[in-house]
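Q: sequence first, then the predicted structure, then my questions.
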Amino acid sequence: MINHIGIIPDGSRRWAKKNKISSVKGYFISMEKLTEVIDFSFSNNVKSVSAYLSSLKNIQNRSEANINEFLSSQVYLSSQLLPALLEKYKFKVNVVGNLYHIKNEDFVRAITGLVESTKTNTDLIINILIAYDPVEEIYNSFKTNPHSIKDGFWVKEDLDLIIRTGVIGRLSDFLPLQSSFAELFFYRKYFPDLTIKDMENVFAKFLYRKRRFGG
């Protein structure tokens, strides 16, 4: 059974370049695809979805223009796509990362509003990883509860399954302490090209894998 799935939606800019459209449109299309993936996951009894939308290094190292293009798609996700999905599923949205690093007020307003409006929902969870750094997660956890560090993690549920698209076969600091026994699937296609059939195939393969958890 898949309780917690991780998505690393890589390839939006390269897909946009390949299809001769603007980067910002590529980001918007990727957020529509992410919403489809979340919808599929919840409809197949997944309880938590963690989406790795940016690392802290992404925010620190990319140009301000590119970051604002990317964050405009996050406003779209937070103010339109996910609120529409709330009509079908009652999920809670968590921000995983430090919004201190984000200077785009439109995005901060949109995501904090969504977090506030969904905070009483408990059955389903969407974790939005933005400006995420696992070192910050560990440091924050240690300050919060030095005697039980895991209890202070931003994401408390271990991952069962991680899907990454694009041409890079690594996790890139995606929830390393929650990924110890996660099953990994890498699709060598850009995220906007991921299909529901791909998701069905991954779920089917997961169910056939024998998970040993160190045994």
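A: Okay, I see it.
Q: please make it C-alpha for all contacts and neighbour counts, starting now.
A: OK.
Q: what's the single longest helix in the protein?
A: The single longest helix within the chain, with elements called by DSSP state H, is helix 23-43.
Q: got a list of what the residue nearest the centre of the chain touches?
A: Among the residues of the chain, the one closest to the centroid is residue 51, at 0.6 Å (C-alpha atoms, centre = their mean). With contacts defined as C-alpha atoms under 8 Å, 6 or more residues apart in numbering, residue 51 is in contact with 6, 7, 8, 9, 126, 127, 128, 129.
Q: just those now: which is nearest residue 77?
A: Residue 77 has its nearest neighbour among those in residue 128, at 10.4 Å by C-alpha to C-alpha.
Q: work out for me the element that closest one sits within.
A: Taking DSSP states H and E as the definition, residue 128 sits inside strand 124-129.
Q: picking up where we left off before, what subset of the contacts of residue 51 is buried?
A: For these, a neighbour count by 16 or more other C-alpha atoms under 10 Å gives the buried set as 6, 7, 8, 9, 126, 127, 128, 129.
Q: which neighbouring elements make contact with the strand holding residue 128?
A: strand 48-52, strand 91-96 (3 or more C-alpha pairs under 8 Å, 6 or more residues apart in numbering; DSSP states H and E).
Q: which of these sits closest to residue 208?
A: Each of the helices and strands packed on strand 124-129 has some distance to residue 208 by C-alpha to C-alpha; the shortest is strand 48-52, at 20.8 Å.
Q: ok now that closest one, how far from the chain's centre?
A: What separates the centre of strand 48-52 from the centre of its chain is 4 Å, taken as C-alpha atoms, centre = their mean, to the nearest Å.
Q: next structured bit after that strand?
A: Following the chain from strand 48-52 toward its C-terminal end, the next helix or strand by DSSP H and E is helix 56-61.
Q: quick one: the helix or strand following that following helix to strand 124-129, angle?
A: Remark: after helix 56-61, the chain's next helix or strand is helix 64-76, criterion DSSP H and E. Here helix 64-76 points in a direction 170 degrees away from that of strand 124-129 (axes from the mean of the first three to the mean of the last three C-alpha atoms, to 10 degrees).
Q: please compare the first structure with the one that follows:
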Amino acid sequence: MSNLPRHVAIIMDGNGRWAQQQEQPRVKGHEKGAEVVRDIMTFASRHDEIRSLTLYAFSTENWKRPKAEVEFLMKLLSRYLKKEQHVYLENNVRFHAIGDLSRFSASLQKLIRQTEEKTAHCTGLHHHLALNYGAKDEILRAVKTLQEDGLELTEEALNSALDAPEPVDLLIRTGGDQRLSNFLLWQAAYAELFFTRTLWPDFTPRELQSIIDRFKSVERRFGGL
């Protein structure tokens, strides 16, 4: 029996380098990358085997980038959520933001909550967008939640307190680098890792399907024989 890519997670890397190759400002790479998010999300929503798709959009470390770029990314995120809400609804996709949203502006937090509420009834793909997300931060917040609730710290309890508790089956990183960059470290404990040199703005549903086909041939032993 082949593996099923129930939960696919992607580190979307390469927007800036793509723009530089095109001799355009870095922001143009981010704009193109947002279009690819829509394409990949739509493809996943129509894929018979994918149940969850988690995309790494903005990390807890990305605040270190130039102020102008960070401000542009916040505006781009706002435009994306407003523009794509109908796409989520038309494809029966439930949207969910993971990460510490408290650092975002009140208006952006409101827009995120509205998108989650408007798609809460959707029963198809569950799309997690990682925003101000870091796996270490996620685990620390989960532990604090259990402590505040007076619950025993067990593997099961900690897992349930995470932003996205589903284990990752297939984790992909675009852009050529081969590292996890503080992304879903707990959930990806037994994920199969695939790295592609393709920059995110050039990543296509066809390449995603090609990676899924390769993933299906991998022997997953989960520590056993």
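A: Sure thing, it's come through. Just so it is clear, the structure is predicted and the values come from calculations on it, not from any experiment.
Q: re earlier: what's the closest of the contacts of residue 51 of the first structure to residue 191 of the first structure?
A: Nearest to residue 191 of the first structure among the contacts of residue 51 of the first structure, with distances taken as C-alpha to C-alpha, is residue 9, at 5.2 Å.
Q: what residue of the second structure takes the place of the closest one?
A: In the second structure, the residue paired with residue 9 of the first structure according to TM-score structural alignment is residue 12.
Q: and its match, what is it in contact with?
A: Here residue 12 of the second structure is in contact with 55, 56, 57, 173, 174, 175, 200 (C-alpha under 8 Å, 6+ apart).
Q: average distance between the strand holding residue 128 of the first structure and the second structure?
A: The superposed strand 124-129 of the first structure is, by mean C-alpha distance after the TM-score superposition for the first structure, a mean 1.1 Å from where its aligned residues fall in the second structure.
Q: tell me what angle that strand forms with helix 23-43.
A: Strand 124-129 of the first structure and helix 23-43 are oriented at 150 degrees to each other (the same axes, to 10 degrees).
Q: count of neighbours near the equivalent of residue 191 of the first structure over in the second structure?
A: Counting by TM-score structural alignment, residue 191 of the first structure corresponds to residue 200 in the second structure. Residue 200 of the second structure is flanked by 27 other residues according to other C-alpha atoms under 10 Å.
Q: just to check, residue 200 of the second structure is in contact with residue 174?
A: Yes: Residue 200 of the second structure lies in contact with residue 174 (C-alpha atoms under 8 Å); the separation is 5.7 Å.
Q: list the residues that contact both of those two?
A: 12, 13, 14.
Q: dump the residues you listed to JSON lines, plus distance to residue 189 of the second structure and secondary structure.
A: Written out in JSON lines, the entries for these read as follows (distance: C-alpha to C-alpha, whole Å; DSSP: H, G, I helix; E, B strand; the rest coil):
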{"residue": "12", "distance to residue 189 of the second structure": "19", "secondary structure": "coil"}
{"residue": "13", "distance to residue 189 of the second structure": "21", "secondary structure": "coil"}
{"residue": "14", "distance to residue 189 of the second structure": "24", "secondary structure": "coil"}
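Q: related to what we said a few turns ago, neighbour-wise, give me the winner out of the contacts of residue 12 of the second structure.
A: Most surrounded of the contacts of residue 12 of the second structure: other C-alpha under 10 Å gives residue 200, at 27 neighbours.
Q: who's in contact with that residue?
A: 12, 13, 14, 15, 18, 33, 36, 174, 175.
Q: same check on residue 112 of the first structure?
A: The contact partners of residue 112 of the first structure, by C-alpha under 8 Å, 6+ apart, come to none.
Q: just the element for it, please.
A: Using DSSP H and E, residue 112 of the first structure maps to helix 105-118.
Q: what is the orientation angle of that helix with helix 64-76?
A: Our comparison of helix 105-118 of the first structure with helix 64-76, counting by the same axes, to 10 degrees, yields an angle of 30 degrees.
Q: list the buried residues in helix 105-118 of the first structure.
A: Going by neighbour count (16+ other C-alpha under 10 Å), the buried part of helix 105-118 of the first structure is 107, 108, 110, 111, 114, 115, 118.
Q: so which elements touch the longest helix of the first structure?
A: Other helices and strands packing on helix 23-43 of the first structure, by 3+ C-alpha pairs under 8 Å, 6+ apart, are helix 12-18, helix 64-76, helix 82-85, helix 196-208.
Q: who are the contact partners of the equivalent of residue 24 of the first structure over in the second structure?
A: Under the alignment defined by TM-score structural alignment, residue 24 of the first structure corresponds to residue 27 in the second structure. By C-alpha under 8 Å, 6+ apart, residue 27 of the second structure lies in contact with 16, 19, 69, 72.
Q: at 10 Å instead, please
A: By C-alpha atoms under 10 Å, 6 or more residues apart in numbering, the contact set of residue 27 of the second structure is 15, 16, 19, 33, 68, 69, 70, 72, 73, 76.
Q: ok, now residue 81 of the second structure?
A: With contacts defined as C-alpha under 10 Å, 6+ apart, the neighbours of residue 81 of the second structure are 87, 88, 95, 108, 111, 112, 114, 115.
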